[in-house]
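> got a sequence here, can you model it:
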Amino acid sequence: MKVLCFDACQEWILVSLYQVHTISTGEVRIQEIDTFQEYCPKESSHRLILEIQTILQKNKITKPDLLICTIGPGSFTGIRITVSTGKNLSQLWEIPVMGVNSLECYASFYFARSKSPIAILIDGKQSRYYFSTKTETQFSSTLDINIEEIKEVLSQNKNTGIHEIYYSGKIPTDLKQKTIRIEENLPNLLPWLEQIKNDLANANIETYNYKALNANYIRPSYVITNKTNGHL
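Predicted coordinates for the structure are as follows:
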């Protein structure tokens, strides 16, 4: 099974191809075929289709067997284009499509890298942040909160030993934990795929179809939010 994964919800773009196969013992294995990653602010969502076409042509693949895309949170434009691309390609190729919470994907990658509990912090603008944590046993829900609330959450979770925060965008400098820019080492989906590899091998279009793929905006549109806050 060939799996096409993509993410353009943030200021970077990721397009990857994987081979998923089951060996004689019944174990499911995942092998990377090819990956394209680039930090490209304000361009990632607009380049998504082109990079998908490029990686498929490069590897002489007419169509994959399964699609996986991030669904947010992130930029509104990035989420909309990433999810609509997943829906359109699933419908066009008549193949299953699975969605993944963006921060869960990133958290899985950086947890595998650091081997210790970590936090993900994405600048959501308007002085608010998309925030999640991951330990060996749990990925927290994704929160849309301000920096004081983040400090409160971290103080309440001292026992989890979160010492590193992987972030994108502008963040305050007075956080006690070590902060590492995501752009210094862009994430991929492989650690998350390893966690669900048995589901991948059994994915079908009845369960994972384009109609079931929904964007995870978390926050209403900027226009609605600004009206609510009295800014418009």
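> rest of the way, CA atoms for contacts and neighbours
OK.
> which residues does Tyr106 contact?
By C-alpha atoms under 8 Å, 6 or more residues apart in numbering, the residues touching Tyr106 are Ile120, Pro187, Asn188, Leu189.
> adding secondary structure, distance to Thr142 and neighbour count, write the residues you listed out as TSV.
What follows is those, written out as TSV (DSSP: H, G, I helix; E, B strand; the rest coil; distance: C-alpha to C-alpha, whole Å; neighbours: other C-alpha atoms under 10 Å):
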residue	secondary structure	distance to Thr142	neighbour count
Ile120	strand	9	24
Pro187	coil	17	21
Asn188	coil	19	22
Leu189	coil	18	24
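> one more sequence to fold, the one below, so I can look at both together:
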Amino acid sequence: MLTLAIDSSTDNLGLALMESGQLRGEFNLSLKRQHSEKLLPLMEEIFELLEIEAKDLDGAAVATGPGSFTGLRIGITTAKMLGRIFAIPVKGIPTLEIMAAGAAGAYRLALLDARRERVYYAFYQQPEADSDDFIKEIYPPAAVRIAELPEVLNDYSQKQITIIGEKKLEVGKVLKASNFSIKYGEPESDLPRAAVLARLGENYLKRGQKDDIYQLKPAYLKKPQAEINWQQKYGSN
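Now for the predicted structure:
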């Protein structure tokens, strides 16, 4: 099974090819606002380097956010295009799940900056060693004020929590002040890795878990600023 992973949800642009559990190649590049220009050329490059053609793909996985509004649209549209052209299944996976699945620790708090002293967060637990289940989602992705996280995570204050992602130092300071036991994940887990997305995508697709490409959409978790400004000026109708 040959799976292409596409992640354009953050400043990091990620591409990876996984074939039956073996990583064939991976790009993780900090390109900030260049995703629209670089995604398709990088796809062509990774196919050429690995002597693979797009028609050889058996499936595609794509990060669904939260994250950059423009970046998410670019990645998801590309995955949908591949699904339609080559009649392959597509699986969308939350960006915070990708981050958590690439980290270590029994309990993992994944974070992305939501600005104005807020973060997007999701909380996960490692499955039992003898289980073939994916990482267990305890709290799904949501936006929250950093100061409110001790209350949100109160039931797990006696567990050691591994914090990964943006704003992890600020969040760690707040949790420590509330007597949480925390540790910080390694730097490579602070952004979603394309190889992890490819692994998750392959596993989901093997289980028959795919998305309807006509229903697949970004998980923004908040409205674009332009829409907020419009509603403030003209109302919601």
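> TM-score of the superposition?
The TM-score (TM-score structural alignment, normalised by the length of the first structure) is 0.79; 216 aligned residues with a C-alpha RMSD of 2.9 Å.
> quick one on the thing from earlier: tell me which of the contacts of Tyr106 of the first structure you also see in the second structure.
Retained in the second structure (both residues aligned by TM-score structural alignment, their matches' C-alpha atoms under 8 Å) from the contacts of Tyr106 of the first structure: Ile120, Pro187, Asn188.
> looking at those residues, which one is closest to Gln19 of the first structure?
Asn188 (15.0 Å; C-alpha to C-alpha).
> give the contact list for the closest one.
Asn188 of the first structure is in contact with Leu14, Cys105, Tyr106, Phe109, counting by C-alpha under 8 Å, 6+ apart.
> now with 7 Å, please.
Contacts for Asn188 of the first structure (C-alpha atoms under 7 Å, 6 or more residues apart in numbering) come out as Phe109.
> report the buried residues of stretch 91-99 of the first structure.
Neighbour counts over stretch 91-99 of the first structure (16 or more other C-alpha atoms under 10 Å) mark Ile95, Pro96, Val97, Met98, Gly99 as buried.
> same check on stretch 77-86 of the second structure?
Applying 16+ other C-alpha under 10 Å to stretch 77-86 of the second structure flags Thr77, Thr78, Ala79, Lys80, Leu82, Gly83 as buried.
> so which helix or strand takes in the second one?
Remark: Thr78 of the second structure resides in helix 69-86, with elements defined by DSSP states H and E.
> picking up where we left off before, Throw the contacts of Tyr106 of the first structure into CSV and include distance to Thr228 of the first structure, thanks.
Shown next, in CSV, are the contacts of Tyr106 of the first structure (distance: C-alpha to C-alpha, whole Å):
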residue, distance to Thr228 of the first structure
Ile120, 27
Pro187, 34
Asn188, 36
Leu189, 36
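> list just the nearest of the residues you listed to Tyr222 of the first structure.
Ile120 (22.2 Å).
> so that closest one is in contact with Thr135, correct?
No - between Ile120 of the first structure and Thr135 there is no contact under C-alpha atoms under 7 Å: 11.6 Å.
> gap between Arg128 of the first structure and Ile147 of the first structure?
For Arg128 of the first structure, the distance to Ile147 of the first structure (C-alpha to C-alpha, to the nearest Å) stands at 7 Å.
> okay, these two: which has more neighbours?
Neighbour totals were compared for Arg128 of the first structure and Ile147, and Arg128 leads with 19 against 16 (other C-alpha atoms under 10 Å).
> aligned to that one, what sits in the second structure?
Using TM-score structural alignment, the partner of Arg128 of the first structure in the second structure is Arg118.
> kindly report the same for Ala107 of the first structure.
In the second structure, Ala107 of the first structure lands on Ala100 (TM-score structural alignment).
> the host helix or strand of that match vs the first structure, average offset?
Element membership for Ala100 of the second structure (DSSP H and E) is helix 95-101. Superposing on the first structure and averaging over aligned pairs (mean C-alpha distance after the TM-score superposition for the first structure), helix 95-101 of the second structure comes out at 0.9 Å.
> distance check, the residue mapped onto Thr70 of the second structure from the first structure against Val83 of the first structure.
The alignment partner of Thr70 of the second structure in the first structure, by TM-score structural alignment, is Thr77. From Thr77 of the first structure across to Val83 of the first structure, the span is 10 Å (C-alpha to C-alpha).
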